[in-house]
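[1] Need coordinates for the below:
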Amino acid sequence: MLLEICANSFQSAKNAQEAGAHRIELCQELSVGGLTPSYGLLKLVKEKLNILTHVLIRPRSGDFVYSKDEFELMQKDITLCKELNFDGIVSGILKADNTLDIARTKVLIELARPLSFTFHRGFDEVKKPEVALQQLIDLGVERVLTSGQKPKAVDCIALLRQLNTLANGQIIIMPGSGINADNVGVFRESGFTEIHASASREISQSETLFSALQTVSDLDKIKAILHAI
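    Okay, here's the model as predicted:
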């Protein structure tokens, strides 16, 4: 089973590599579900690390319905990631009715090639996941990151198993959200080949006017998940 770590900073990415994780999803602002990482973070990871890296392309927090300008920004960010020789893109677009925006998602997929393309947790907002899954298969998406439309993946293992059966090897179903060393066995025994986890801990910081919760992917937690796989 492959372990992907959701790395929200350079330190998280470095910890993932040192712990032996197989891949990272690089992002920032995990507190809002993750956003596109800065140019500086992209460059630093590429220059100093060698772990397989997929980059989240999500221009803002909130829903996954994007304006013309936001769509243009996403395309420019994908082009940048290709120029920097990253390994994959994590992205996707929905329509206002929470169905898959096939046309614009296809543009992103085609632009990203030959990089791997993962449809992100926008999938957990769609009304008919079975229909959306087949649409993503038809688009040639390599994998779907999903919690099974629940806050924690372990709470909807039945739907995840159903989706994995429907995928039938045509697309990877990668469970994510709340996966840790204590429950990863459920996913291994259910036949999933990849899982996604942040394995994070809170960082202590001084109290200031702009204080906010900060987290980092923890070396020991990552190793514990790998040991349990």
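[2] C-alpha from now on. contacts and neighbour counts both.
    Noted.
[3] now the helices: where do they sit in this protein?
    All helices of the chain, identified by DSSP state H, fall at 10-19, 39-48, 68-83, 102-112, 129-139, 157-167, 184-189, 219-228.
[4] and the longest one, what does it pack onto?
    The reference is to helix 68-83. In terms of contacts (3 or more Cα pairs under 8 Å, 6 or more residues apart in numbering; DSSP states H and E), helix 68-83 is packed against helix 102-112.
[5] so what's Phe117 up against?
    Residues counted as contacts of Phe117 (Cα atoms under 8 Å, 6 or more residues apart in numbering) are Gly88, Ile89, Val90, Ser91, Ile109, Val141, Glu142, Arg143.
[6] Following up with a second sequence; could you model it the same way so I can compare the two?
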Amino acid sequence: MLEVCVDDAAGIDAALSGGADRLELASALALGGLTPPESLVRYATRQPIAVHLLARPRDGGFRYGAADAALVADDIRLAAEAGLAGVVIGASGEDRTLDEGLLSQWVAHARALGEARGAPLSLTLHRAFDLCPDLDAALDSAIALGFDRILTSGGAPRAPDALPVLARLHQRAGGRIILLAGSGVDPSNAEAILATGVRELHSSCSTAAAMHDDTSPEVRFGFEPAGKKRTDARKVAEMRQIISQVRYNLNHTNT
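    Sure, this is the predicted structure:
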């Protein structure tokens, strides 16, 4: 399973062209991803692919007060009413453990919305998980809360640097929850990550975009950041080929 994170219409189109299995829809991926605008959500619903909405109201950490928590709840409602397949949420306590109280409220809210529309929302716990001081305990908490999957880099900034941890978490999960490996995932390390037992990969599949030079009005006025990246359909296709080959090898070995 290849999930591609995108933050604009061009990214959606490129991910589809390259063969992505699922989209994580966001805005501002340069900040780690924020909640996408409703207009982009509407565009995504017209595509023939499962879409999970990232509900993150601001940059920074994941400790949320009442106002931010209400925004996330409204984002979950947007995803459900738009017909998206799932949402990606997370919240931290003061000590960076999971905020189980707030998360349980959001999970119940998402489940109720799914029941009302007659189709459940898939629930992914985002990388607030990676900030937890005890990942094993956090995994058990995510299962108890009712999440379907955890997006994780194994507690490191980049998933390829935490392969033993990913393997251990996969073993601990024991089929009770899906691990979705993300951050720093690309064709050069996808096979090594899959070798941990993890079967879902999350990647931007991006390359540096053609940019205006530093003297252009767009850059000088701050309308265009330096180093912006774009979803690359060729990278998506390369990732898709690696996953397909690993799936073939596993099936061939099992038969």
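[7] Please state their TM-score.
    Overlay of the two chains. TM-score (TM-score structural alignment, normalised by the length of the first structure): 0.96; 227 aligned residues with a Cα RMSD of 1.0 Å.
[8] Can you say which of the helices of the first structure is packed in most?
    helix 10-19 (a mean of 21; mean count of other Cα atoms under 10 Å).
[9] Tell me what angle that one forms with helix 39-48.
    Using axes from the mean of the first three to the mean of the last three Cα atoms, to 10 degrees, the direction of helix 10-19 of the first structure lies 20 degrees away from that of helix 39-48.
[10] mean deviation of helix 10-19 of the first structure from the second structure?
    When the second structure is overlaid, helix 10-19 of the first structure sits 1.1 Å from its aligned residues on average, using mean Cα distance after the TM-score superposition for the first structure.
[11] Run the angle between that helix and helix 219-228 for me.
    Using the same axes, to 10 degrees: helix 10-19 of the first structure against helix 219-228 is 40 degrees.
[12] rewinding a little: and the contacts of Phe117 of the first structure, which are buried?
    Those of the contacts of Phe117 of the first structure that meet the buried threshold are Gly88, Ile89, Val90, Ser91, Ile109, Val141, Glu142, Arg143, by 16 or more other Cα atoms under 10 Å.
[13] just those residues now: which is nearest Ala228 of the first structure?
    Set against Ala228 of the first structure, the nearest of those by Cα to Cα is Arg143 (22.9 Å).
[14] any idea what the closest one aligns with in the second structure?
    In the second structure, the residue matched to Arg143 of the first structure (TM-score structural alignment) is Arg149.
[15] surely that match meets Thr124?
    Yes - the pair Arg149 of the second structure and Thr124 passes the contact test of Cα atoms under 8 Å, sitting 4.8 Å apart.
[16] can you redo the contacts of Phe117 of the first structure as JSON lines with distance to Ile172 of the first structure?
    Shown next, in JSON lines, are these (distance: Cα to Cα, whole Å):
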{"residue": "Gly88", "distance to Ile172 of the first structure": "14"}
{"residue": "Ile89", "distance to Ile172 of the first structure": "15"}
{"residue": "Val90", "distance to Ile172 of the first structure": "13"}
{"residue": "Ser91", "distance to Ile172 of the first structure": "15"}
{"residue": "Ile109", "distance to Ile172 of the first structure": "16"}
{"residue": "Val141", "distance to Ile172 of the first structure": "9"}
{"residue": "Glu142", "distance to Ile172 of the first structure": "6"}
{"residue": "Arg143", "distance to Ile172 of the first structure": "4"}
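[17] Could you tell me which of the residues you listed are located in strands?
    Taking DSSP state E as the definition of strands, those contribute Gly88, Ile89, Val90, Ser91, Arg143.
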